[in-house]
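# Got a sequence here, can you model it:
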Amino acid sequence: MPTITEEVRRAPRRDAAANREALLAAASATLNEHPDAGLEAIASAAGLSRRAVYGHFAGRDELIAALIASGATRLNDIAATLEHPHTPTAIALLGARLWHAVEHVQLLAAMALREPHVDQVAAALAPVRERLGALVSRGIDEGTLRGDIHPQTLARLVERAAIAVLLEASVARLDDAEGHRLVMLSVLGTAGLGWREAGAVIDAAPELAYLPAADAEPDQARDASDATGEEARA
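You can find the predicted model right below:
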């Protein structure tokens, strides 16, 4: 059984871990709203001093690097666990799961346009892009996706279609159910399905149905709760 002295020694470590998580959460929320926000604004959002930031990160770039790594890990995990024998359904499912990780996607999309993070984001998200590229190539080969565009180009367009909806959500204030469906319609339309056909695919697959966080499957519920928690902390 730990002594009182040992408990006292551990307390600062717990506080330090909590402060680091608070900084990461505040940085995610702040940078999603203002991608060029400085350490002062991030520290203020976390309820900490600027000096406290340097107890965990050497500077703004190191803090953002930690956010990129964390967000990319989450998105890569989503892609790695995704599978469905019907390729359009698989692509729609990837879009839907990314929707429920919207805070991560928005941050990574913003950082992907800013030096010195462009190469870091590209490398961190390589597994997601590889998975999407494999799905697109499979769909072209089997004739379920459009075959008039090179697979790599089509995969990039599908990715950007998903990101466009995710970014639009922050402007149009889409509700969760609307965004969930819209991102699937967008990626399927880009992949070559007509809007009626895309809607039929979505309506026919139970896996693509929108479920509120409390009723969702474990992965979907976790993604939704993460996004809700990050919005609350913002």
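
# only C-alpha atoms for contact and neighbour calcs from this point on.
OK.

# Tell me which other helices or strands the lengthiest helix in the chain touches.
For the chain, the longest helix by residue count, based on DSSP state H, is helix 4-33. Counting contacts by 3 or more Cα pairs under 8 Å, 6 or more residues apart in numbering; DSSP states H and E, helix 4-33 packs against helix 39-45, helix 60-80, helix 102-111, helix 218-233.

# Using a markdown table, lay out those together with mean neighbour count and distance to T30.
Below are these laid out as a markdown table (neighbours: other Cα atoms under 10 Å; distance: least, Cα to Cα, whole Å):
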| stretch | mean neighbour count | distance to T30 |
| --- | --- | --- |
| helix 39-45 | 19 | 6 |
| helix 60-80 | 18 | 11 |
| helix 102-111 | 23 | 10 |
| helix 218-233 | 16 | 10 |
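
# one more to line up against the first:
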Amino acid sequence: MSTQESPVRPESVPTRERRSDATINHKALLHAAQAVLAENPQASLDTIAQAAGLSRRALYGHFPDRDTLLREVIALGAERFNAIAHVIDDADPRVALARLAVRLWREASAVRAAANIALSDAHVADTVRSLAPLRRRIRELTDTGTAAGAFRRDVSPEVLAILIEETARATLRQTRLTGSNPSVIARVVLSIVGLSWTEQAALIASNPDIVA
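From the prediction side, this is the model:
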């Protein structure tokens, strides 16, 4: 008894190819957006499409408007920031906070597009949502540090966490992510939670890998 193979639908292969092309184009647009927006956060969709080697019409096939594209760029950067927060597990909350600050600073320099957009007041809500895991980690550290007496107690852990977030945004905007010594970044957050400059110096000296 012979077996009969099921006919292959002619449209099946082209469909897979279209999906593959769509995935490639989507990634190309995101890559172009990250590169272009890192230099100019106000860059137009035309500029981004040209950088990706695609038409504006092709871009609209993936992103209906500029805000949708920016939100995805923010989300990509947030994934990397949140991943850092997940792996910082030093037992000493002072060391953990300083290490987190330095690693986030360096990562922000690597994904400047997301960082530049995140600094924009127009995208604060998107940034807050995307960075929820990181923000929870900062709050956990302020809770732990305050309870252990390592952080100042004249300010609540919640307020400390907010101050760290806002100071980080202000510092990034001022320095434009370049030219700063990592130890300065560590000292900024340690100052917020109440460590004196001598305590900061001692902590960094005893944990030099924080800023290495």
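
# what's the TM-score here?
Superposed pair, TM-score by TM-score structural alignment, normalised by the length of structure 2: 0.80. Supporting alignment: 199 aligned residues with a Cα RMSD of 2.6 Å.

# re earlier: so which of the helices and strands packed on helix 4-33 of structure 1 comes closest to V171 of structure 1?
helix 102-111 (11.9 Å; Cα to Cα).

# Now do the helix or strand just after the closest one: distance to the chain's middle.
Per DSSP states H and E, the first helix or strand lying C-terminal to helix 102-111 of structure 1 is helix 118-124. For helix 118-124 of structure 1, the separation from the chain centroid amounts to 14 Å (computed by Cα atoms, centre = their mean, to the nearest Å).

# Make a markdown table out of the helices and strands packed on helix 4-33 of structure 1 and add distance to R131 of structure 1.
Shown next, in a markdown table, are the helices and strands packed on helix 4-33 of structure 1 (distance: least, Cα to Cα, whole Å):
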| stretch | distance to R131 of structure 1 |
| --- | --- |
| helix 39-45 | 34 |
| helix 60-80 | 6 |
| helix 102-111 | 16 |
| helix 218-233 | 18 |
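
# Compare those helices and give me the one nearest A124 of structure 1.
Across the helices and strands packed on helix 4-33 of structure 1, closest to A124 of structure 1 is helix 60-80 (Cα to Cα), at 5.7 Å.

# T171 of structure 2 maps to what in structure 1?
Aligned by TM-score structural alignment, T171 of structure 2 pairs with V165 of structure 1.

# Tell me how many other residues crowd that match.
Neighbouring residues of V165 of structure 1 were enumerated by other Cα atoms under 10 Å; the total is 24.

# do the same with G143 of structure 1
So G143 of structure 1, with other Cα under 10 Å, has 11 neighbours.

# One more: E107 of structure 2?
17.

# Ok, V158 of structure 1 next?
Neighbours of V158 of structure 1 under the rule other Cα under 10 Å: 24.

# close enough to count as contact, it and V187?
Yes - taking contacts as Cα atoms under 8 Å, V158 of structure 1 lies within contact range of V187: 5.2 Å.

# shared neighbours of the two, anything?
Common contacts of V158 of structure 1 and V187 (Cα atoms under 8 Å, 6 or more residues apart in numbering): none found.

# which ones are touching the alignment partner in structure 2 of H86 of structure 1?
Correspondence of H86 of structure 1 to structure 2, assessed by TM-score structural alignment: D92. D92 of structure 2 sits next to no residue when contact means Cα under 8 Å, 6+ apart.

# do you know how far V102 of structure 1 is from L167 of structure 1?
Using Cα to Cα, to the nearest Å, one gets 9 Å for the distance from V102 of structure 1 to L167 of structure 1.

# Next one: L193 of structure 1 relative to A124 of structure 1, how far apart?
Applying Cα to Cα to L193 of structure 1 and A124 of structure 1 gives a distance of 30 Å.

# picking up where we left off before, nearest spatial neighbour of the match of T171 of structure 2, chain-adjacent residues omitted?
V183 (5.8 Å; Cα to Cα, 6 or more residues apart in numbering).

# Which residue in structure 2 aligns with that neighbour?
V183 of structure 1 maps onto I185 in structure 2, with residues paired by TM-score structural alignment.

# go on, Q120 of structure 1?
With TM-score structural alignment as the criterion, Q120 of structure 1 matches D126.

# now R51 of structure 1
R51 of structure 1 maps onto R57 in structure 2, by TM-score structural alignment.

# Check Q106 of structure 1 too.
So, by TM-score structural alignment, Q106 of structure 1 is matched to A115.

# OK, contacts around the closest residue to that match other than its chain neighbours?
The spatially closest residue to A115 of structure 2, leaving aside those adjacent along the chain, is A108, at 5.7 Å (Cα to Cα, 6+ apart). Neighbouring residues of A108 of structure 2 by Cα under 8 Å, 6+ apart: A114, A115, L177.

# Now tabulate the residues you listed in CSV and tack on distance to F151 of structure 2.
Below are the contacts of A108 of structure 2 laid out as CSV (distance: Cα to Cα, whole Å):
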residue, distance to F151 of structure 2
A114, 30
A115, 28
L177, 27
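
# Just the buried positions in the helix or strand A162 of structure 1 falls within, please.
Using DSSP H and E, A162 of structure 1 sits in helix 151-172. Counting neighbours by 16 or more other Cα atoms under 10 Å, one finds that the buried residues in helix 151-172 of structure 1 are 151-152, 154-155, 157-167, 169.

# Name the next helix or strand following that helix along the chain.
helix 176-191.

# Give the buried residues for that following helix.
Those would be 176, 179-191, for helix 176-191 of structure 1 by 16+ other Cα under 10 Å.
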